[in-house]
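Undergrad: predicted model and sequence follow; I will ask about them next.
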Amino acid sequence: MHAYRSHTCAGLRADNVGDSVRLSGWVHRVRDHGGILFIDLRDHYGITQVLCDPDSPVFAEVEKVRSEWCIRIDGTVKARDPELVNSKIPTGEVEVFVRDLEILGDVKGDLPLMVFGDQEYPEETRLKYRFLDLRREAMQRNMTLRSDVVASIRKRMWDREFREYQTPIITASSPEGARDFLVPSRLHPGKFYALPQAPQQFKQLLMVSGFDKYFQIAPCFRDEDPRADRSPTDFYQLDLEMSFVEQQDVFDTIEPVLAGVFEEFGGGKKVDRNWEQISYRDAALWYGSDKPDLRNPIKMQVVSEHFKGSGFAIFAKLLEQEGTEVRAIPAPTGGSRKFCDRMNAFAQKEGLPGMGYIFWREKTADAVAQELGIPVKEAQAKLKSGEVEGGMEAAGPLAKNIGPERTEAIRQQLGLEVGDAAFFLGGKPKAFEAVAGRARVVIGDELGLTDQDRFAFAWIVDFPIYEKDEETGKIDFEHNPFSMPQGGMEALNGDPLEVLGYQYDLACNGYELVSGAIRNHRPEIMFKAFEIAGYGEEEVRKRFGGMVNAFTYGAPPHGGCAAGIDRIVMLLAGQDNIREVILFPMNQRAEDLMMDAPSDPTNEQLRELGLRVLPPES
């Protein structure tokens, strides 16, 4: 028999009854039922119940066993009594009577966290003892899912005639929107390599080298501030690039790959097909975000015309300033003062003075009495008898200030009815768009409008290449400077703020899953694009010399994208935090508590690298 097991802890069935078997695994839990010891023995594959009574030659040894000890048992498979069958596990029809036991690894001291059960533990504890945390069923499931997703992606890419190539991990520093991790050179004192933020330049060089279709499950390194959907140090992405393609070709390539993965691993949730394409400007207007959650049907609209010269002085005066507007967030079924007040409080927590609102309700007797100039009781009677139609009325402070004609025009524009509401934000869009977007999400969630059983995808396209600093008037890049401008060199001779790039992101359920572009492969267009942002040709050659040089030797038109593996798995696993799908993540301060990183270098290491560590500024 094998030294450690004849079967896994998920492998035994009723037809094994009477067999002599050997199992190895961890003690999930121990139960003492009247002198008979029951152990749930667990390995990566599942759980088998083993039992031991005083007749067993190793009963005294089994009594010493505790949770999370690693053991090997030999025993005989027995059928459980029908009333004791556990239908929740595959091995639930059988149990194993223990005849021999070997302790493979015991536990020294108390467990810092229990693997059995659903107890919540502080994240710091979970990360310090990640090897224990990973034994838990949910974490085993998440990491298995991750492995299966990566395998599926690889197969789907090979099926589409892509080949996988590995690009360097140690390279030159190349700013791509985040901070580099620098690596000091021992052979070249005072000089530094960098860990790649992405294989961006190398995959473009592969296209110049004639490889046509490249992909890689690529590690990327960025020194970033952490958040729930982003690792502060490293992450993995499906990186791909193609030659002789336009934007739609890239979409047509990646869409079936990702849709297939979500259909395969999405647990039966609906996966949208025929992904719509939304311009960056429309996404900002309608959703307040360039990664909108389209499961939520709410679309924001501009309603400035209804407030110009109105009795609501705050908005009326605001709209006299250049570049300002008022936007409405429709809230179907949100027409109660309680809900409106709650959303107003939400805006205040977000740092705004508040959020104006109007809600529509059945016309009250008070309103009818005021309208007809009759007593309230008479109005009640007329409403009850049907002599007067009730209809609807607009309520809330805004409605009183702007009057019935304007509120009715707003209602009709937004397509709202009795029982609905609308919320309003005003100013320069960039100042309030993000808050409006978050408010839209909260409204959709609280009113039950967001379809939780669906994956909704959309391409965000037509990103502006440049932006203007309102204080200095300086033009700089707003998005990827290496994207081919729509219209090429001709577009760059016009208003820079009107120049759009062939750049695109894929949003799914409120997360950015993919980012990519058709690349600017023409050196003369690249130099002009950087010149507009204040970077001369000499500086461009200094920063990106390898790529610029390659483009002078017959570079093909090319483009591609990268899809975040961690975020894809996070969505498929139904998690809100990316650390739940990464084996050994850093904490919120970019620390590895288990391996004690970052750590202090030794004096010998510093001398060898010609480095000196300065004390932090007080």
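TA: On my side now, so go ahead.

Undergrad: CA only for contacts and neighbour counts going forward, please
TA: Noted.

Undergrad: determine the longest helix present in the protein.
TA: helix 137-159 (DSSP state H).

Undergrad: that one packs against which elements?
TA: helix 247-265, helix 565-572 (3 or more CA pairs under 8 Å, 6 or more residues apart in numbering; DSSP states H and E).

Undergrad: out of these, deepest packed?
TA: helix 565-572 (a mean of 23; mean count of other CA atoms under 10 Å).

Undergrad: for Met207, see how far away Val50 is.
TA: Computed with CA to CA, to the nearest Å, the distance linking Val50 and Met207 is 59 Å.

Undergrad: how about Leu500?
TA: From Leu500 to Met207 the distance is 24 Å (CA to CA).

Undergrad: what's the neighbour count on the spatially closest residue to Ala328 that is not a sequence neighbour?
TA: If the residues on either side of it in the chain are set aside, Ala328 comes closest to Phe424, at 4.6 Å by CA to CA, 6 or more residues apart in numbering. Number of residues near Phe424 (other CA atoms under 10 Å) recorded here: 21.

Undergrad: put this next to the previous one:
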Amino acid sequence: MGESLRGLKRTTMCGDLRESHIGNVETVMGWVQKKRNLGGLVFIDLRDREGILQVVFGDAINSEAFKKADLVKSEYCIAVTGKIVKRESPNESMPTGMVELQGENIRILSESETPPIYIKEDLDAAENIRLKYRYLDLRRPDMQRIFKIRHKAAKVIRDFLDEKGFLEMETPMLTKSTPEGARDYLVPSRNFQGKFYALPQSPQLFKQLLMVSGYDKYFQIVKCFRDEDLRANRQPEFTQVDMELSFVEEDDVIAVNEELIKKVFKEIAGVDVKLPIERMPWKIAMEKYGSDKPDLRFGMEINDITKAVEGCDFKVFKSAIEAGGSVRAIKVPNCADMGRKQIDKLGEFVKTYKAKGLAWIAYKENEIKSPIAKFLKEEELAAVLKSVDAKVGDLILIVADKNSVVLQALGALRLHMCKELDLLKDNKEFRFVWVTEFPLLSYNEEEGRFQAEHHPFTMPMDEDIQYLESDPGRVRAKAYDIVLNGEELGGGSVRIHDTALQERMFKVLGFTKESAWERFGFLLEAFKFGPPPHAGLAYGFDRMIMFLAGTENIKDVITFPKNQNAYCPLTEAPNVVDEKQLCELGIGITKEEEKEEQ
């Protein structure tokens, strides 16, 4: 049975005690990290959110407390009162290591069974076990450090945006389904049976309505929901730092967010972000790095060697060029001696990105080794080496195909080689870049129509509006992503505020006037009443915390995350509900056997 506090008050946190507290009588409360009985003395490492404090109990200090302390086990929750004294054997690796508390009184507030996971830093345990016992996982000091960082980052962001004149405003969680991105999470309505709310994928439409409402600068740190197949570092519910500004252009949004980034990374991680942050057009990012979120911390840029080989006799190169594609390469430094088996594995790797194969050239001290050398004239081979700025010892990896395949395959290969060679092992830098001038639209071959690259309210670049109907794939967007170390940290755009232009956009996307109004009518109606020019941006807050906390797993920065199947081992959600609840909603569940019979 646990004892009550009975008026006992905690005077300080375990991790806050220092030499300046020597002589004080203090009351601390927390969990038993470790207990050691050395005969006449019992030592307990007591842990709370702020750290660990050594508590010593002895027969000479207080015999009753000594006997009681010997009963406690790991993870018992206890309260201890006593005098702070200097430790006889200091532990300089602990912030509290110069002092200890002499336990004169102890209360066992609650007992604990043996935990199914160790409460320690750098725990090596199966993810589903950690998630099932998340409340224990969250007790661990390294996890508590992460959530202190998350709290502080949110506060820094709020304070900064408040100083800049932003108002924090909430938007609805139950809204209308407007699918034009990922799949919505749907919520059935009891009052309107057969109809559904949707959980927001983002507050996009509402924040634009707030600009129409004249609030000028809005922000919120808000939950968003997307029912999509999960990949690494994605969760079905996630948090955005969302903002929108009126009477601004792209440069204004970028400027205020560069200040925000600088402040957050300085105050939380002690990192000085140099401003202005580099900007890179989407086309350049794709051609040099094969990605719209390029990692700039290492080289191996993609080089177009099409001109160097356009007259060669190698059939694979010739057919790719004749079909309107290209031949491109990356240079891997100091890997000319890579074994044939390893290179063959790289060939299999690029095939997963639809490439037909991988050509290679090993530039060695006394020879050039390559299975395609016999198809290239001496001057063509020299031109290839020059195009990639090859040095003795380099390995050149080449893909030929249509441009989209070449860039995707080499972009992935570039990252794969970086990982294989462990190039970033000791790299602690933060490399930011703004990627700009995205395509406004992309063509969906399955549906036979253009679709919005970001969302249908993104403003085209002024000089490209003329091509909206005649050459939609040519139109660039006033869109911008902030990328950090190869990850998209956030993204946004200038919005369309002109009704006529918005209607043109919908038409290009394949909406009839009726279907556009059916789906987005409340926004289009609002745009009849003097909408201001406006633009915005949203950060993936969880991803930002990953960088600030130095973890590579998004589940580490979310208090109660789902696993890769969007399932919660802790609460066992999703789960079945009572038949009565379903009846109230007018919902019937068709069992699999019944489906098969039908």
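TA: It's in. These numbers come from a predicted model, not from an experiment.

Undergrad: coming back round to it: quick check, the residue nearest to Ala328 of the first structure in a strand?
TA: Yes - counting by DSSP: H, G, I helix; E, B strand; the rest coil, Phe424 of the first structure is found in a strand.

Undergrad: aligned counterpart of it in the second structure, please.
TA: Alignment note (TM-score structural alignment): Phe424 of the first structure maps to Ile398 of the second structure.

Undergrad: likewise Gln201 of the first structure?
TA: Per TM-score structural alignment, Gln201 of the first structure is aligned with Leu205.

Undergrad: same question for Phe162 of the first structure.
TA: So, by TM-score structural alignment, Phe162 of the first structure is matched to Phe166.

Undergrad: sorry, back to before: tell me how far the match of Phe424 of the first structure lies from Ile305 of the second structure.
TA: On the measure of CA to CA, Ile398 of the second structure and Ile305 of the second structure end up 9 Å apart.

Undergrad: who touches both of the two?
TA: Val327, Arg328, Ala329 (CA atoms under 8 Å, 6 or more residues apart in numbering).

Undergrad: OK, contacts around the last one?
TA: Read that as Ala329 of the second structure. Ile302, Asn303, Asp304, Ile305, Val388, Ile396, Leu397, Ile398, Val399, Leu410.

Undergrad: number of residues surrounding Glu552 of the second structure?
TA: With other CA under 10 Å as criterion, Glu552 of the second structure counts 13.

Undergrad: gap between the counterpart of it in the first structure and Ala79 of the first structure?
TA: By TM-score structural alignment, Glu552 of the second structure lines up with Asp576 in the first structure. Relative to Ala79 of the first structure, Asp576 of the first structure is positioned 42 Å away (CA to CA).

Undergrad: just give the nearest non-adjacent residue to the alignment partner in the second structure of Phe477 of the first structure, would you?
TA: Aligned by TM-score structural alignment, Phe477 of the first structure pairs with Ala452 of the second structure. Once flanking residues are discounted, Ala452 of the second structure sits nearest to Leu441: 4.7 Å by CA to CA, 6+ apart.

Undergrad: you'd agree that neighbour is up against His455?
TA: No - here Leu441 of the second structure lies out of contact with His455, judged by CA atoms under 8 Å, at a distance of 9.1 Å.

Undergrad: more neighbours, these two?
TA: Legend: neighbour count by other CA under 10 Å for Leu441 of the second structure and His455, higher for Leu441 (26 against 16).

Undergrad: mind listing what the nearest residue to Met98 of the second structure once chain neighbours are set aside touches?
TA: Nearest residue to Met98 of the second structure in three dimensions, chain neighbours excluded: Pro90, at 4.9 Å (CA to CA, 6+ apart). Contacts for Pro90 of the second structure (CA under 8 Å, 6+ apart) come out as Gly97, Met98, Val99.

Undergrad: hmm, the last one is touching Val85, no?
TA: Spelled out, that is Val99 of the second structure. Yes - contact criterion CA under 8 Å: Val99 of the second structure and Val85 qualify, at 5.6 Å.

Undergrad: give the aligned equivalent of Asp229 of the first structure in the second structure.
TA: By TM-score structural alignment, Asp229 of the first structure lines up with Asn233.

Undergrad: contacting residues around its match?
TA: By CA under 8 Å, 6+ apart, the contact list for Asn233 of the second structure reads Asn553, Ile554, Lys555.

Undergrad: redo that, cut-off 10 Å
TA: Asp542, Arg543, Met546, Glu552, Asn553, Ile554, Lys555, Gln564 (CA atoms under 10 Å, 6 or more residues apart in numbering).

Undergrad: over in the first structure, see which of those residues survive.
TA: Cross-checking the contacts of Asn233 of the second structure against the first structure gives Asp542, Arg543, Met546, Glu552, Asn553, Ile554, Lys555 as conserved contacts, using both residues aligned by TM-score structural alignment, their matches' CA atoms under 10 Å.

Undergrad: where's the fourth one, which helix or strand?
TA: Of the helices and strands defined by DSSP states H and E, none includes Glu552 of the second structure.

Undergrad: and the longest strand along the first structure, which stretch of the second structure?
TA: Assignment by DSSP state E gives strand 20-33 as the longest strand of the first structure. The counterpart of strand 20-33 of the first structure in the second structure, using TM-score structural alignment, spans residues 25-38.

Undergrad: with stretch 289-308 of the first structure instead?
TA: Going by TM-score structural alignment, stretch 289-308 of the first structure sits over residues 291-310 in the second structure.

Undergrad: for the matching stretch, what is the distance to the chain centroid?
TA: 25 Å (CA atoms, centre = their mean, to the nearest Å).

Undergrad: same deal with stretch 453-466 of the first structure?
TA: Distance, centroid of stretch 453-466 of the first structure to centroid of chain: 14 Å (CA atoms, centre = their mean).

Undergrad: which part of the second structure matches it?
TA: By TM-score structural alignment, stretch 453-466 of the first structure lines up with residues 428-441 in the second structure.

Undergrad: first to last residue in the matching stretch, what's the distance?
TA: Start-to-end span of stretch 428-441 of the second structure (CA to CA) is 36 Å.

Undergrad: how would you label Pro112 of the first structure: helix, strand or coil?
TA: Strictly by three-state DSSP, Pro112 of the first structure counts as coil.

Undergrad: and it, what pairs with it in the second structure?
TA: In the second structure, Pro112 of the first structure lands on Pro116 (TM-score structural alignment).
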